[in-house]
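*Asks:* sequence unknown, structure follows:
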């Protein structure tokens, strides 16, 4: 399931960024480019979770312990070459573009480059694209995998979600982006999953802008702070039965906020700017597969919910599931085609 969700999120992000759909295409050239692209991202996630000992003990760097640093430099060279290739492709096709066609993100940035070349440099565009991909792919795919794992272990919740979609949308069309606000129980499921298994269990580091006191501790200006949102989400002083999967606890709550109790995207001015996109992508993808298919575990045993190591807290054992088209959706599914 994670593999399928990962390719889905990569396709969505790359369609927005460069207009390309790497996976599920019959274009062999695109598939090869997509293979290189995925290798670069996979390596990025592996190395992003590693610590360079030389950053903490510089003497080790002086003694020649620089293997991770060399790998990071080599990875950056590969990333720069790949994304620069995308920029050059779109730059060459810029003159022949259809004025009525929606621009990709790189095309928008290249247009801005014409008026502000000193700011919108190729390096800035490359790094901007990398940040979008690093923050918006593995996190969403991992959350979808956790959602499906929880639903397979709680079939009554899955059935309730299907009933909600049936009553709101029916079987004549698929879930649409505009339907997401009208599916509150689906949103409850997503919120509860983000509480139990946040995509970023430790929020990105923040710097204290001034001296302050937090929980009785003096925090000096300039100190780097890391928020353990996983601990907050599992705190029995904050949540009733924190280890229990209960989507109903979020009924009546607008959005993904509940004071400072629920922080899947952080909070304040430095919260995740991709929250809106992530929520829409999760709602669309999960709503579609819940609407179209009946899902089962591969055995009588519950899905293993052990958390694995990593920045985005993946499942230790990847999810494998069985599905079949729902009877009243077979006609609609037979009419679908891939563009």
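*Replies:* Structure's in. What do you need? Just so we're clear, the structure is a prediction, and the values are computed from it rather than from any experiment.
*Asks:* rest of the way, CA atoms for contacts and neighbours
*Replies:* Will do.
*Asks:* now the element after the longest helix along the chain, going C-ward?
*Replies:* Longest helix in the chain, counting residues (DSSP state H): helix 67-92. Downstream of helix 67-92, the next assigned helix or strand under DSSP states H and E is helix 105-115.
*Asks:* and the angle from that following helix to helix 67-92?
*Replies:* Orientation check (axes from the mean of the first three to the mean of the last three Cα atoms, to 10 degrees): helix 105-115 against helix 67-92 gives 80 degrees.
*Asks:* for helix 105-115, name the packing helices and strands.
*Replies:* Where contact means 3 or more Cα pairs under 8 Å, 6 or more residues apart in numbering; DSSP states H and E, helix 105-115 is packed against helix 2-17, helix 67-92.
*Asks:* another structure for you, compare them:
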């Protein structure tokens, strides 16, 4: 067995090698990229140690020291932080294409159908097609007007509940947050699936809430490639399980609409509308694209 002293020496050598490699890589990057100013970095971690909750306050403090635009090294990833409205406007208007791409975080592979949804897809033909679909077929004035009766009906139901919650004209304290959350869910559910309180859709909503409770965010391996294999606290396993269940339910809703398309004609749901378009332009309206759009909505 190796002596404890030898293990410590090997560990020290390993850390020194990582430190040297980090410095060399950072210098190489800086030669090729004209980066904004940044705080001093730590080996391996970069600037991660500077980000403390609440993050917005941490970034504000850094902006006071380093100006309205500065760079941060988050492990192996580079981030540019903007705190000036005029600079943000310039990035989102004149240079919007340059900043249009999203980083390939691990979760995007599973919850975004291998980076193919509008919130995760890189800028290009596929993303432009998704944007066109959402703009013309989902959020256009005509489509929103066609579902106005659903919104009116659900709002009327909510008002009746509020009215009947009081008795003998006495005022009653009502917590609006859960009622408004349920109102939004019911409207979205009817627009997508066409039926109120559809068991599959209700279960889908529950699974998505579970996914959010996990705190969907980049994992350690997204910032430190050497640790991509690790699954701390079984996080990856839980996310994969939930996303598979969500995908199964979404596919079930799509298949049901496909089997009973004439039954959904009167309701004209989002799924039925996209399936009709699939018949003439299958390559632009695949099941994966439809499921991705439904999930984003």
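*Replies:* Right, received. Where do you want to start? What you see is a predicted model, and the numbers here were worked out from it, not measured in a lab.
*Asks:* quick check: TM-score for this pair?
*Replies:* After superposition, the two chains reach a TM-score (TM-score structural alignment, normalised by the length of structure 2) of 0.37; 122 aligned residues with a Cα RMSD of 2.2 Å.
*Asks:* picking up where we left off before, give me the angle between the longest helix of structure 1 and helix 2-17.
*Replies:* 50 degrees.
*Asks:* helix 67-92 of structure 1 - contacts with which helices or strands?
*Replies:* helix 28-48, helix 105-115, helix 122-136.
*Asks:* returning to what we had before: which one of the helices and strands packed on helix 105-115 of structure 1 is the most hemmed in?
*Replies:* Highest mean neighbour count among these (mean count of other Cα atoms under 10 Å): helix 2-17, with a mean of 18.
*Asks:* that one vs helix 122-136, what angle?
*Replies:* Going by the same axes, to 10 degrees, helix 2-17 of structure 1 makes 140 degrees with helix 122-136.
*Asks:* okay, angle between helix 2-17 of structure 1 and helix 28-48 too, please.
*Replies:* 110 degrees.
*Asks:* on contacts alone, who are the packing partners of helix 2-17 of structure 1?
*Replies:* Checking 3+ Cα pairs under 8 Å, 6+ apart, helix 2-17 of structure 1 ends up next to helix 105-115, helix 122-136, helix 138-153.
*Asks:* ranges for the strands of the stretch 51-200 of structure 2?
*Replies:* Secondary structure of the stretch 51-200 of structure 2 (DSSP state E, counting those that start in this stretch): strands at 69-74, 77-82.
*Asks:* could you say which of those is packed most deeply?
*Replies:* It is strand 69-74: most buried of those by mean count of other Cα under 10 Å, with a mean of 20.
*Asks:* now residue 207 of structure 1: closest residue in space, sequence neighbours ignored.
*Replies:* Excluding its sequence neighbours, the residue lying closest to residue 207 of structure 1 (Cα to Cα, 6 or more residues apart in numbering) is residue 224, at 4.6 Å.
*Asks:* can you list the buried residues in stretch 146-159 of structure 2?
*Replies:* 147, 150, 151, 154, 155 (16 or more other Cα atoms under 10 Å).
*Asks:* out of these, name the ones that lie in helices.
*Replies:* Per DSSP H, these map to helices at 150, 151, 154, 155.
*Asks:* residues contacting the nearest residue to the last one once chain neighbours are set aside?
*Replies:* Going back to what we said before, that points to residue 155 of structure 2. Spatial nearest neighbour of residue 155 of structure 2, chain neighbours left out: residue 183 (7.3 Å); criterion: Cα to Cα, 6+ apart. Residue 183 of structure 2 makes contacts with 154, 155, 158, as judged by Cα atoms under 8 Å, 6 or more residues apart in numbering.
*Asks:* now the one helix or strand residue 28 of structure 2 maps to: buried residues?
*Replies:* Residue 28 of structure 2 is located in helix 4-32, with elements delineated by DSSP H and E. Neighbour counts over helix 4-32 of structure 2 (16+ other Cα under 10 Å) mark 22, 23 as buried.
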